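Student: okay, sequence plus prediction incoming.
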Amino acid sequence: MIRGDGAEDEGETAAPFVARKTYRRRRLMDVAKLLPVLGALLFAVPLMWPDADPYPAPDSVSGMPLSQAMIYILVVWAGLILASFFFAMAVRRWAEHWTEGGETGRGGDPD
């Protein structure tokens, strides 16, 4: 008997692949785990910007002012909210399609 859940008993072999629904669910979980990592990296970008010089010399390159850094952080924050909203909507649509409520559950090929 072949099982794909990793719980092989004596005499059973593991399936080389998992079911399509399980594979897709795991990939969606992977994408969901990457969004906070992306957010943390984007929030860390202002830490690498040089500080603005309060008394800049003429014709010198100054750092990033705090006001622009705060605008950047607010834009990233809003972008992450929008990205998570659109990802949630896409997951809901994909989940309906991949489960019994979708087109494949009405008598079509399940995989």
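Tutor: Structure received.

Student: from here on, just use CA atoms for contacts and neighbour counts.
Tutor: Noted.

Student: which stretches of the chain form strands?
Tutor: 2-3, 13-14 (DSSP state E).

Student: buried sites along stretch 26-34?
Tutor: residue 28 (16 or more other C-alpha atoms under 10 Å).

Student: show me the contact partners of that stretch.
Tutor: If you take C-alpha atoms under 8 Å, 6 or more residues apart in numbering as the criterion, stretch 26-34 is touched by residue 91.

Student: what about 10 Å?
Tutor: For stretch 26-34, the external contacting residues (C-alpha atoms under 10 Å, 6 or more residues apart in numbering) are 20, 21, 22, 23, 24, 40, 84, 87, 88, 91, 94, 95.

Student: just give the number of residues close to residue 79.
Tutor: If you count neighbours by other C-alpha atoms under 10 Å, residue 79 ends up with 13.

Student: second structure follows, compare the two:
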Amino acid sequence: MASGPSSQTRARDLDRVNACSQLDAAYADGQLGAGEYHDRTAQAMSAKTLAELNLLISDLQLPSSITAQAPVRTSGAPRRALRIAVACGAVIAVGAIGLAVTEQDGPDPVTAPVPA
């Protein structure tokens, strides 16, 4: 019978996304400054083990709704959250690109007069 994952268990993408969600919440709550938030997020995205992820969030005060997504996973955890996170990131990226393209400086387009 297998017990839960150990601290040396390899982290999955979903574990990294969950850790980043917790860092997002801590940053929004004022527990982390911008520099520390960016450093920890970068470390979370490159973490290899659950122990590395847990070290990045262990000193934070987080609501139980956020900690329920802790990197230490239960067996059979769905990968749906990862798909949703990737989809949201893609939508945000496409929106940012669209905004950047439409906000470029330049002459206003000339419109042809409409015949009466």
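Tutor: Perfect, thanks for sending it. Everything quoted here is computed from the prediction, not taken from an experiment.

Student: overlay them and tell me the TM-score.
Tutor: TM-score for the superposed chains, counting by TM-score structural alignment, normalised by the length of the first structure: 0.33, backed by 50 aligned residues with a C-alpha RMSD of 3.6 Å.

Student: max pairwise distance over the contacts of stretch 26-34 of the first structure: which two?
Tutor: In terms of C-alpha to C-alpha, those reach their longest pairwise distance at 20 and 40, which sit 31.2 Å apart.

Student: rewinding a little: got JSON lines for the contacts of stretch 26-34 of the first structure, with neighbour count and distance to residue 30 of the first structure too?
Tutor: Below are the contacts of stretch 26-34 of the first structure laid out as JSON lines (neighbours: other C-alpha atoms under 10 Å; distance: C-alpha to C-alpha, whole Å):
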{"residue": "20", "neighbour count": "12", "distance to residue 30 of the first structure": "15"}
{"residue": "21", "neighbour count": "14", "distance to residue 30 of the first structure": "14"}
{"residue": "22", "neighbour count": "11", "distance to residue 30 of the first structure": "12"}
{"residue": "23", "neighbour count": "12", "distance to residue 30 of the first structure": "11"}
{"residue": "24", "neighbour count": "15", "distance to residue 30 of the first structure": "10"}
{"residue": "40", "neighbour count": "11", "distance to residue 30 of the first structure": "16"}
{"residue": "84", "neighbour count": "15", "distance to residue 30 of the first structure": "14"}
{"residue": "87", "neighbour count": "16", "distance to residue 30 of the first structure": "12"}
{"residue": "88", "neighbour count": "13", "distance to residue 30 of the first structure": "14"}
{"residue": "91", "neighbour count": "16", "distance to residue 30 of the first structure": "12"}
{"residue": "94", "neighbour count": "15", "distance to residue 30 of the first structure": "15"}
{"residue": "95", "neighbour count": "17", "distance to residue 30 of the first structure": "15"}
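
Student: so which of those comes closest to residue 74 of the first structure?
Tutor: Looking across those and measuring by C-alpha to C-alpha, the closest to residue 74 of the first structure is residue 40, at 13.4 Å.
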